[in-house]
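Participant: below are the sequence and a predicted model for it; my questions follow.
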Amino acid sequence: MSDTPHPRDSQNLIGHAQAEKDFLDAWNSGRLAHAWLLTGPKGIGKATLAYRIARFVLAGGGDGGLFGGPPESLDIGAHHPVVHQVSAQGHRDLKVVERGYTDDKKTKLRGEIVIDDVRKIGDLFHQTADAGWRLVLIDAADEMNRNAANAVLKILEEPPAKALVIMVSHSPGRLLPTIRSRCRRLALNPLSADTIGQLLAQHRPDLTDTELTALAHLGEGSLGKAVALAAEGGLDLYRDLIGLLSALPRLDVPALHAFAERVGKSDADSAWRTVTELTTWWLARLVRAGGRQGKGMSEVVPGEAALMGRLLAAASLDRWLDLWEKTGALFARTDAVNLDRKQALLTAFLALERLSRA
């Protein structure tokens, strides 16, 4: 089994040729925007592209294209000194802004990027660059609190010469409109299920073709999500989830209690997070299938299409939409105020049972 490399260590970017071309075109035009916003779902390669851009810029644009023409790729070669400096987090002209730690032992990350995390940008932009460019990478920009965002905005309003800010954003709507307006946007699209399956096979050669296909669909265009689900036993949990739902309109109550007990334990954070995310995701799929009147209904595991068809026939789409929203709110409230996890799962599944009997 191999681990997924950190984006700063990854040399390969698959499925985002257009985004890379758009940056290269801007670079070759000589009119490079001073701030770039890389958007798209989490886990599809935005940070990998950000580091790829950083290495390229810090290397002065690589070695050029064929016959000394403009560069045709962001790749600068695995043996370039910049590659090793960035990987070792030792390049003095690159500052990476991420959530800091809450303690000196670095055991727990903060929930947001605070102003102390972004002050390092000012330090960088007041020094002379070694390679001509000074570069800031913010991952992820939507995690900045208001004070941190305002500090970054001031930098974007009066950027120094040869300074580049690259921001990764999973939810650009959460950013200040004034930040978005000062950035050139690169929108990355979700990866295809086939691409995710191929990449996942490289990370998890122990998985069968059936498991790879199922995880690729569960990943929803995100390799990061598919890898995380594989590591956390997400496919087995999903099968358990569908197994319980398949008994509707009359749940197997003892099996439900056993499942909720296992997932809701205080030391089962990963299983709780995975199951609640998969449950709300499955309900969203149910609603989308209802909106399409069952057309193109796909299955991750056998029997899902029949289950969805049965549930959609039992109650109106509006009522399933309402249940999806309430279930998501219930799980969020459970996390926010530390409610009983087992009880929250029981409440959600029993609400499903009642609606399936409507």
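Facilitator: Perfect, thanks for sending it. Numbering: from 1, shown residues only.
Participant: could you use CA atoms for every contact and neighbour count after this?
Facilitator: Fine.
Participant: name the helix or strand for the closest residue to D340 other than its chain neighbours, please.
Facilitator: Using CA to CA, 6 or more residues apart in numbering and skipping residues adjacent in sequence, the residue nearest D340 is T334, 7.0 Å away. For T334, the element it lies in under DSSP states H and E is helix 317-337.
Participant: what's the burial count for the residue nearest to D340?
Facilitator: Residues contacting T334 under the criterion other CA atoms under 10 Å number 16.
Participant: next up, a second structure to put side by side with the first:
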Amino acid sequence: MDTLPPPEEASDFLASPRTLLQVEQFLGRGAMEGGFVLAGADGAGKATLAFLLAATVLSGGKKLGDVDPKVRSMIAAGAHPDLTVMRRQENEKTGKLRQEIDVDQARKVISKLHQTSASGRSVVIVDLADELNRNAANSLLKVLEEPPKGAVLFLLSRSPSRLLPTLTSRCRKIALGAVEEDALANWLAQRTGSSVDDARTLARDAEGAPGRALRLALGEGQEAASVADSFLRAVEGKQDLLAASRKFAGKGQELIAEEARGIVLARLRRRLTEDGIENSERGRRIEAYDQARALFSYIGTADPAQTALVAGLRIRDVMAGKTTHVR
């Protein structure tokens, strides 16, 4: 495998036992109706779970993955009449994705939900609910208050606390937390053919998110890990920091750089929880992480190589005991 399959076609799903128990309880009670917020970090498996739940519900299954092959094939082809997916659409004028999911999309979904379905069930996946504009969110609110019989809406969110409280209050929540390191490493090794030790490193860099770990193991993810490695070695004085920072820039490098920044932050976070370090050292590590997180948040409005260079210098200064502030 050298590419990440889209969630519509994913053949397996990995989650923590707590998440799986919660899902099975909803399915077992026949309670998979109304609104659900599927909450988790990037790569936690929100979309994969949503499509697997959609296939299960539309197949009349009582357990996750109890799916009619025909239903799975139709969903993978984007051809199931009772499944609607809401995502940001392309702006016809610019050819780029719009910044938000707008109210027109929401109204079309609402209209479809009130039509007779072929299976007796209707499923809507909002990917991501974080990208709903206020008018679209308010439109969906009306459906969540009184959902049509047999309808279920899965709202995917990386930051559920930022969604409209009136929206989340009418939904049940399924949280996709971090998968335990050994379980994720073994799963990843089987999927990619990598060694368990290499898979364990990827699991740590992905902070327990299966999709992100798989992404790091494939194609551009490997290049992102290399960029992060070079940067952190340069911060420690083992490589040239300017050269390492330049790897965060370049045309077509945006996704690689974004992934690399995530790996850097994940590794800095891990250092905060190491045993046997003094309070003064832990304090420096916390400040180093805070400096990096604050500076990396400026990406999009600043030169990525320059930002990486400043972040590296600040981290180095903090770890050396020098006081510095983000400006």
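Facilitator: Received, thanks. Because the structure is predicted, anything quoted here is derived from the model rather than measured.
Participant: ok, the residue nearest to D340 of structure 1 - contacts?
Facilitator: By CA atoms under 8 Å, 6 or more residues apart in numbering, the contact set of T334 of structure 1 is 340-341, 344.
Participant: element containing the corresponding residue of structure 2 for V227 of structure 1?
Facilitator: When structure 2 is aligned by TM-score structural alignment, V227 of structure 1 is paired with L214. If you go by DSSP H and E, L214 of structure 2 is part of helix 210-217.
Participant: return a ChimeraX selection command for the buried portion of the contacts of T334 of structure 1.
Facilitator: Buried residues among those (16 or more other CA atoms under 10 Å), as a ChimeraX selection:
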select :341,344
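Participant: still on that earlier bit, how about the very next helix or strand once past the helix holding L214 of structure 2: buried residues?
Facilitator: Counting by DSSP H and E, the next helix or strand C-terminal to helix 210-217 of structure 2 is helix 220-235. Of the residues in helix 220-235 of structure 2, those buried under the neighbour-count criterion (16+ other CA under 10 Å) are 220-232, 234-235.
Participant: contacting residues for the closest residue to I115 of structure 1 other than its chain neighbours?
Facilitator: Leaving aside its sequence neighbours, I115 of structure 1 sits nearest to A148 (CA to CA, 6+ apart; 4.2 Å). Contacts were defined as CA under 8 Å, 6+ apart; by that measure A148 of structure 1 touches 113-118.
Participant: give me every residue that touches G45 of structure 1.
Facilitator: Applying CA under 8 Å, 6+ apart, one finds that G45 of structure 1 lies in contact with 7, 13.
Participant: swap the cut-off to 10 Å and go again
Facilitator: If you count contacts by CA atoms under 10 Å, 6 or more residues apart in numbering, G45 of structure 1 has them with 7, 10, 12-16, 38-39, 168, 188-191, 222-224.
Participant: where's the closest residue to the match of V227 of structure 1 other than its chain neighbours relative to R29 of structure 2, distance?
Facilitator: Spatial nearest neighbour of L214 of structure 2, chain neighbours left out: L188 (6.6 Å); criterion: CA to CA, 6+ apart. L188 of structure 2 sits 32 Å away from R29 of structure 2, going by CA to CA, to the nearest Å.
Participant: neighbour count for the two, which is higher?
Facilitator: The neighbour count for L188 of structure 2 versus R29, taken as other CA under 10 Å, is higher for L188 (24 against 9).
Participant: map that one onto structure 1.
Facilitator: Matched across to structure 1, L188 of structure 2 falls on L200, judged by TM-score structural alignment.
Participant: show me what contacts its match?
Facilitator: 4, 194, 207, 212-213, 215-216, 223-224, 226-227, 230.
Participant: repeat for A161 of structure 1
Facilitator: Taking CA under 10 Å, 6+ apart as the contact definition, A161 of structure 1 lies against 34, 125, 132-134.
Participant: can we see that at 7 Å?
Facilitator: Under the criterion of CA atoms under 7 Å, 6 or more residues apart in numbering, A161 of structure 1 has no contact partners.
Participant: that one and A33 of structure 1: what is the separation?
Facilitator: Using CA to CA, we find A161 of structure 1 at a distance of 11 Å from A33 of structure 1.
Participant: looks to me like L188 of structure 2 is in a strand.
Facilitator: No. Applying DSSP: H, G, I helix; E, B strand; the rest coil, one finds L188 of structure 2 to be helix, outside a strand.
Participant: run the chain-centre distance for stretch 335-351 of structure 1.
Facilitator: Put simply, stretch 335-351 of structure 1 sits 25 Å off its chain's centre (CA atoms, centre = their mean, to the nearest Å).
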